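1. coords please:
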Amino acid sequence: MSSRRFKAPGPIATFFALLGLGILLSLGSWQALRYQQKSHAEGQRDALAEATPRPISDLAALNRGELDFHPVTVRGEFLSDRAFLIKHRVHQNKPGYWLVSPLRLPSDELLLINRGWVPYERGEAIARSLLEASAGEQEFHGLVHFLDYVVADTPARQRLARGEASEAILLWDSYDTEGMHSALEGTTAQRAVIVTLAPDHSGEPYPIASLAHITEPYLTAEKHFGYALTWYSLAVALIVIYAAAGFGVLHAQPMATRA
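-> This is a model prediction of the structure:
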């Protein structure tokens, strides 16, 4: 009885197999790390869901990370000359923006507030009208959202650096809190934190305030686990295919000639 001996495929096949294996393992490890991070954040969020709201009068506790995903109350006055519209936000299958306004705290520091969703068609006009109607000190409550991963809106940051973004309403392609901080004159949070207002702060008819993107995020820890499992499974499949080729299992059979 003959036994098969392993003979490595050619150098080109081996190179691409190792390259593919490295890519798949890197993607799997990245998703596994994101799974761990999201699991921690979701556990922290769930544990604090029913916590007593903490009042915020300055940025100290936010900078220390003590209030991440914690219910809070905050008092201050919205800036009348600056707001941000975050693109590509969907509500009930309709495109729109998140409206983010800087709130001046009693400490004179600035805190970003996600006021809710506005429709794409009239988003900028609605934002301007809300800025005009937001004068005076007010009290709000919501959740502190800490972004463990910030996607930089590089074009928007470059426009700011060149002094080309002087209008009151600035459009952003991503939820780039760090970039938004750079557009403000004053002391802002040292971390990627933003307070998202609770649903009862919705306007008539806009903005539509919601905590759904925090409490029910699209990319949950479970989804990251599924992605990691997929990439690792593909890596195992690649190893099996390479080994099968080396043992000659995948040799093509000649086609039978027709009579």
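2. going by C-alpha atoms from here, please, whenever you check contacts or count neighbours.
-> OK.
3. all helices of the stretch 151-259 of the chain, in order?
-> 154-161, 177-182, 212-215, 221-246 (DSSP state H, counting those that start in this stretch).
4. typed the wrong thing, it's the stretch 1-150 of the chain
-> Under DSSP H, counting those that start in this stretch, the stretch 1-150 of the chain gives helices at 11-48, 60-64, 123-132.
5. second input sequence below; structure requested for side-by-side comparison:
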Amino acid sequence: MALASTVGVILFCGLGIWQVQRLAWKTDLIARVEARLAAPAVPAPAEAEWPGIASGPDEYRRVEVTGQFDFSRDRLVQAVTQQGPGFWVMTPLQTDQGWAVWINRGFVPQDRREAADRIQPNGDQAVSGLLRITQPDGAFLRSNDPAAGRWYSRDVEALSADAGLGTHAPYFIDADPGQNPQALPVGGLTVVSFRNSHLSYALTWFAMAAGLALGAFYVLRADRRLGD
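-> Okay, the predicted model is just below:
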């Protein structure tokens, strides 16, 4: 029993220490993302920079890009936002550098999904927003079905293949709100939130270690007294 209790205490302490390490990582991640959100926009990564794009250093960077929208290739991705269920409007933006990038122009409700319901600005457009990493395959238990026009995630490669898009960025951009908050699609609805429960988990593991050690101590002491 003493051996089993010692192993249990060590295991629980190890799990507590791991959660403390996770807490430090999550706190640092939140601080870095908040710094990116507060920073001024920088030019969106060009083609030469694409191989180095990664979620850790790049997700939620504030970027800007200029080009022309190709509304003939709009794709609607199912979404649920603070405004209810509906769709993200994904539109490729063709830059003058010869490559395209998918822009999440914003949200439209289910009953306003037709192209005529949303603005379609012509000519060069300056777009600013948050850089997002591609979301391959689909959502939980729901795979993207391009043939049926059903999209559950913003999978850049699948969207580009379905739309016959040429050279394109490996990321997409969540556009900032437009000047008219009543116009569709509604931009700026990106939710940046990270669950951070590692401190409570760590305290739970340490409490379990302490409880096991204390319980084992009392049981062993009682056994010793009975033996005497």
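6. could I get the TM-score for this pair?
-> Laid over one another, the chains give 0.69 as their TM-score (TM-score structural alignment, normalised by the length of the second structure), with 216 aligned residues with a C-alpha RMSD of 4.1 Å.
7. before we move on, the earlier item: need the helices of the stretch 1-150 of the first structure in TSV with mean neighbour count and distance to Leu112 of the first structure, can you?
-> Below are the helices of the stretch 1-150 of the first structure laid out as TSV (neighbours: other C-alpha atoms under 10 Å; distance: least, C-alpha to C-alpha, whole Å):
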stretch	mean neighbour count	distance to Leu112 of the first structure
helix 11-48	16	19
helix 60-64	15	12
helix 123-132	17	14
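8. nearest to Ala83 of the first structure, out of those?
-> Closest approach to Ala83 of the first structure among the helices of the stretch 1-150 of the first structure is made by helix 123-132 (7.7 Å; C-alpha to C-alpha).
9. still on that earlier bit, wait, which of the helices of the stretch 151-259 of the first structure is closest to Ala51 of the first structure?
-> helix 212-215 (14.2 Å).
10. what are the buried residues along the closest one?
-> Ile214, Thr215 (16 or more other C-alpha atoms under 10 Å).
11. ok, now stretch 63-79 of the first structure?
-> 63, 67-79.
12. just stretch 143-151 of the first structure next, same as before
-> Leu143, Val144, His145, Phe146, Leu147.
13. span of that stretch from start to end?
-> End-to-end distance of stretch 143-151 of the first structure: 21 Å, with C-alpha to C-alpha, to the nearest Å as the criterion.
14. quick one: closest of the helices of the stretch 151-259 of the first structure to Asp46 of the first structure.
-> helix 212-215 (8.1 Å).
15. tell me which of the helices of the stretch 151-259 of the first structure is the most buried.
-> Sort these by mean neighbour count, taking mean count of other C-alpha atoms under 10 Å, and helix 177-182 sits at the top with a mean of 20.
16. and that one against the second structure, how far off on average?
-> Helix 177-182 of the first structure, aligned to the second structure and superposed, deviates on average by 5.1 Å (mean C-alpha distance after the TM-score superposition for the first structure).
17. ok, and what's touching that helix?
-> 84, 112, 150, 152-153, 156-157, 188-189, 191-194 (C-alpha atoms under 8 Å, 6 or more residues apart in numbering).
18. please apply the same query to stretch 30-42 of the second structure.
-> Glu59, Tyr60, Arg61, Arg62, Val63, Glu64, Ser128, Gly129, Phe194.
19. tell me who's in contact with the last one.
-> The contact partners of Phe194 of the second structure, taken as C-alpha under 8 Å, 6+ apart, are Ile30.
20. contact partners for Trp205 of the second structure?
-> Phe12, Cys13, Leu15, Gly16.
21. so how far is Leu159 of the second structure from the last one?
-> Okay, so that is Gly16 of the second structure. Look at Gly16 of the second structure and Leu159 of the second structure: by C-alpha to C-alpha, they are 43 Å apart.
22. and what of the second one?
-> According to C-alpha to C-alpha, Cys13 of the second structure and Leu159 of the second structure sit 47 Å apart.
23. how about the contacts of stretch 30-42 of the second structure, which pair is most distant?
-> Glu64 and Phe194 (24.4 Å).
24. what residue of the second structure takes the place of Arg104 of the first structure?
-> Aligned counterpart of Arg104 of the first structure in the second structure: Gln94 (TM-score structural alignment).
25. run a quick neighbour tally on its match.
-> Gln94 of the second structure has 23 neighbouring residues, counting by other C-alpha atoms under 10 Å.
26. test my guess that it contacts Ala100.
-> Yes - counting by C-alpha atoms under 8 Å, Gln94 of the second structure sits close enough to Ala100 to count as a contact (4.3 Å).
27. quick one: distance of whichever strand in the second structure runs longest to the chain centre.
-> In the second structure, assigned by DSSP state E, the strand with the most residues is strand 84-95. How far strand 84-95 of the second structure lies from its chain's middle: 16 Å, per C-alpha atoms, centre = their mean, to the nearest Å.
28. do stretch 60-80 of the second structure as well
-> Centroid displacement of stretch 60-80 of the second structure relative to its chain, using C-alpha atoms, centre = their mean, is 16 Å.
29. next one: stretch 59-77 of the first structure
-> Using C-alpha atoms, centre = their mean, the offset of stretch 59-77 of the first structure from its chain centre is 19 Å.
30. and that stretch, end to end?
-> One end of stretch 59-77 of the first structure sits 15 Å from the other (C-alpha to C-alpha).
31. could you check how far Ala115 of the second structure is from Gly188 of the second structure?
-> 20 Å.
32. same check, this time on Ala31 of the second structure
-> Distance from Ala31 of the second structure to Gly188 of the second structure, by C-alpha to C-alpha: 21 Å.
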